[in-house]
Each structure stands twice: as C-alpha cells, then as structure tokens.
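A.B. asks: sequence and predicted structure, then a few things I'm wondering about:
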Amino acid sequence: MTAWSIDGVSPVVHETAFVHPQACLIGDVVIGPECYIGPFASLRGDYGRIEVRTGSNVQDSCTVHVFPGQDTILDEGSHIGHGAVLHGCHLEPGVLVGMNSVVMDGTRIGARSLVAAHSFVRAGGDYAEESLIAGSPAKLIRRLDEVTLAWKANGSHVYRELAARSLATLHEVTPLREEEPDRKRVSTGRDTSTPLHELRAEGA
C-alpha cells in the first residue's frame, strides 16, 4: 500500500487486514481487523478521521473522504462496492453501498441497509435499518426482505475470506506467456456466492 502521514498522524492497519499495494491511505485512517481494501481505493484522512471497522471491505477505485473536523465511519461488516464515494457519512453495521454510488455528508445509513448501485444519497439523510435506498437523488424504496439480507451478509463474509486469502497467497508475479495445460481455478466457485437476481429466479 501507499501510506502517508500528515500533521504527524499516520494511518493504522490491523495485522489481519489486507490493504492492496495500489491502495492509498493518508493521515487519520484506521483500518480494523479482517478488513479488505482493494486496488486504487483512496482513503484520505487529511481533514477528519476515517474508521473502517472489523470485517468491512472497500473495493476497487472507491474514494473515502470527509469535511474538516468530521468523521467517516464504516461500522462492522460494511460492504462498499467498486467505484463508490463516501464523504462524511456514517454507515451502521452491515450496510452495503452498491457500485458507483455516492453517500454524502452527515448521512446515517441504518444497519443492514442496501444503497443500490448508481445511487446519489444527498447530505443529511437519516435512514432506518434494513432499508433499500435507491435513485438519484436516492429515496427510501422499502424494507429489505430476508433473501436480500441473507445474500448481503454472505457477501460481507466472502470479503473477509478474501482478506485472509490475499494476506496468505497474493503476491506480484510476471504474467505467463501462454495458458498452462489443465489450468487450475481460484478457490471460489458458485457455492461461495450467487448473484441476487439468480437467487430470486431459483426461488420463483
């Protein structure tokens, strides 16, 4: 990873967390146990504190920042999809923020809620637990059903496992020139996680 100190404040990364070498942490950033921080994620604690608590993941190309004197909090099991932007917000435990969504300052997202992909959540919002939040600007759609809650919880677990797998086996290599005979697969398959739309189709 690239880690930078500012005003004498350095990032903190728990020994069981994985931060990709191409991620960037600046200043007052605290990464808790069993977290996963993906490539090109930028967590910039140069105005306030960013806390990424136990078992959370911040995926590829996400940006996490804050206004002066404020904090951005990702409570335990937060699940932040590729390309999302979080700015001065508080995610309660088990929140999923979908790909390319934006959650703005002073917003609280209640526990186990889901912010749908490509949503824009305006500043100052306050959403109850287990909410489906979607749109641009985003609004409360409904309470999440049990299928979605279970699928979401599994996704967070899968990323905890990815943090451990990455710590144990991820390393830089020179690419092969051609595919090997009987090329092996990575250790995850359909039994690990299934897309939500497929789960719904199977249950229909």
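C.D. replies: Structure received. Note that the structure is predicted; figures quoted are calculated from it, not measured. Numbering: from 1, shown residues only.

A.B. asks: contacts, neighbours, all on C-alpha from now
C.D. replies: OK.

A.B. asks: longest strand in the protein, by residue count?
C.D. replies: strand 42-52 (DSSP state E).

A.B. asks: secondary structure element holding Ser166?
C.D. replies: Assigned by DSSP states H and E, Ser166 belongs to helix 146-169.

A.B. asks: and what of Arg200?
C.D. replies: Per DSSP H and E: helix 196-203 holds Arg200.

A.B. asks: how about the contacts made by Glu15?
C.D. replies: Neighbouring residues of Glu15 by C-alpha atoms under 8 Å, 6 or more residues apart in numbering: Pro33.

A.B. asks: this is the other structure I want to compare:
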Amino acid sequence: MSLYRFAGREPVIGAGSYVSELAMVIGDVQIGENSYIGHGAILRGDYGTIVIGSGTAIEEGTVIHAPPCGTCRIGRSVTVGHGAIIHAEDIEDYAVIGMGAILSLHAKVGSWAIIAEGSVVKSHQSVPEKVVVAGNPARIMRNVEPRDIEFWTWGKQLYVDLAQQYLRNGMEKID
C-alpha cells in the first residue's frame, strides 16, 4: 500500500479493503470496509478530507481531491470508473460514475444515479437520485430502470470480490 502522512494527517483503511501498492493515498482519507482502490488511483486528502464508504470501488487511474477545508464524501457501494476525476462534494450510496467522467467542485450526485462515461458534472451541479445523466454538461437522459440496478449490483459485487482476491493472493512482480 502506498499510504502517505501529510501535515500530520494520515489515511485510515477499513477492514477487508484493498488499496493497490500502485495507488497513492495521501493525508486525511478514510476508506470504509471491503472497498477497492485500484492501481494508479490518487486520493489526495492533503488540505481537505475524503471519506469513502464501505463496498465502494475506486477503479484504476481515478483522481479524487477535496477542496480546501472541505470534504469529498463518497457513499457506500459506489462505483467510480477508470480514469474519473472527482472533486465532488457528495456522491450518495450506490451511485455509478462512468469511466472518464469529471465531477467538478461541490457537485452532488444522488443515490443510484448513473453518470455516463465521459460526462461532465459541472461545479455546484446536483444530479437527482435514480437518473442517468450524460454529456457536457451532464443532462438527464432517463430514469434508472430495474435492469440498471440488476447490472450494477452485479458489477459492484465483482469489485468487492476482487478486493478480497487481491488481499488473499497479492500481485507477483515478474522480473
């Protein structure tokens, strides 16, 4: 694990959570239980606080940063796709943030909202619960359907299981 103390603040990792040795977790970052922090992810709690709920997947290449003296809260069982940039204020439980999406300063995302790949949720924008948004700026495309919840429930469990597999087996560097 690449955990770093900064200005007297240090990360706290919940039981059963996997943080890749290739990720950087800096300062005031709190990660709940059974979460997955992927390779190349950068979580900067240097002048703000990042709180990540249990069962959440922060996939590879994601950057998360909190505003000065502020908090970036990511709920439980949230999926943050590869390469996303998160400066949001609040991402509620079960939300899905697509690959390459950008959530700007003080953005808010409701429970079970789905942010499509590459979308931009602009500064101070609020995305309601149980909607799918897409575009730049992100706009509501439709309501979340039972098939979305079924698919993403499966996908969320996939990363909880992957975290456990990495904890059990680790990675083996090949020379």
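C.D. replies: Looks like it arrived, so ask away. Note that the structure is a prediction, hence the values are computed from the model and not measured.

A.B. asks: quick revisit: with structure 2 superposed, average distance for the longest strand of structure 1?
C.D. replies: Compared with structure 2 after fitting, strand 42-52 of structure 1 deviates on average by 0.6 Å (mean C-alpha distance after the TM-score superposition for structure 1).

A.B. asks: which other residues reach that strand?
C.D. replies: 6, 23-32, 35, 61-76.

A.B. asks: drop anything exposed from those.
C.D. replies: 23-32, 35, 61-67, 70-76 (16 or more other C-alpha atoms under 10 Å).

A.B. asks: Gly83 of structure 2 is in contact with Glu59, isn't it?
C.D. replies: Yes - shown here, Gly83 of structure 2 and Glu59 form a contact pair, counting by C-alpha atoms under 8 Å, at 7.4 Å.

A.B. asks: picking up where we left off before, outside of the helix holding Ser166 of structure 1 itself, list whatever touches it.
C.D. replies: By C-alpha under 8 Å, 6+ apart, helix 146-169 of structure 1 touches 16-18, 34-36, 55-57, 77-79, 94, 96, 112, 130, 192-193, 196.

A.B. asks: gap between it and the chain center?
C.D. replies: Distance, stretch centre to chain centre, for helix 146-169 of structure 1: 11 Å (C-alpha atoms, centre = their mean, to the nearest Å).

A.B. asks: ok, now stretch 160-179 of structure 1?
C.D. replies: 20 Å.

A.B. asks: equivalent analysis for stretch 50-62 of structure 1, please.
C.D. replies: With C-alpha atoms, centre = their mean as the basis, stretch 50-62 of structure 1 stands 4 Å off its chain's centre.

A.B. asks: cool, stretch 77-92 of structure 2 as well?
C.D. replies: Going by C-alpha atoms, centre = their mean, where stretch 77-92 of structure 2 is centred and where its chain is centred differ by 4 Å.

A.B. asks: same question, stretch 95-109 of structure 2
C.D. replies: Relative to its chain's centre, stretch 95-109 of structure 2 lies at 9 Å (C-alpha atoms, centre = their mean).

A.B. asks: can you check which part of structure 1 that stretch sits on?
C.D. replies: Aligned by TM-score structural alignment, stretch 95-109 of structure 2 falls on residues 95-109 of structure 1.

A.B. asks: and Arg139 of structure 2, how far is that from Ser35 of structure 2?
C.D. replies: Applying C-alpha to C-alpha, to the nearest Å, the value for Arg139 of structure 2 to Ser35 of structure 2 is 29 Å.
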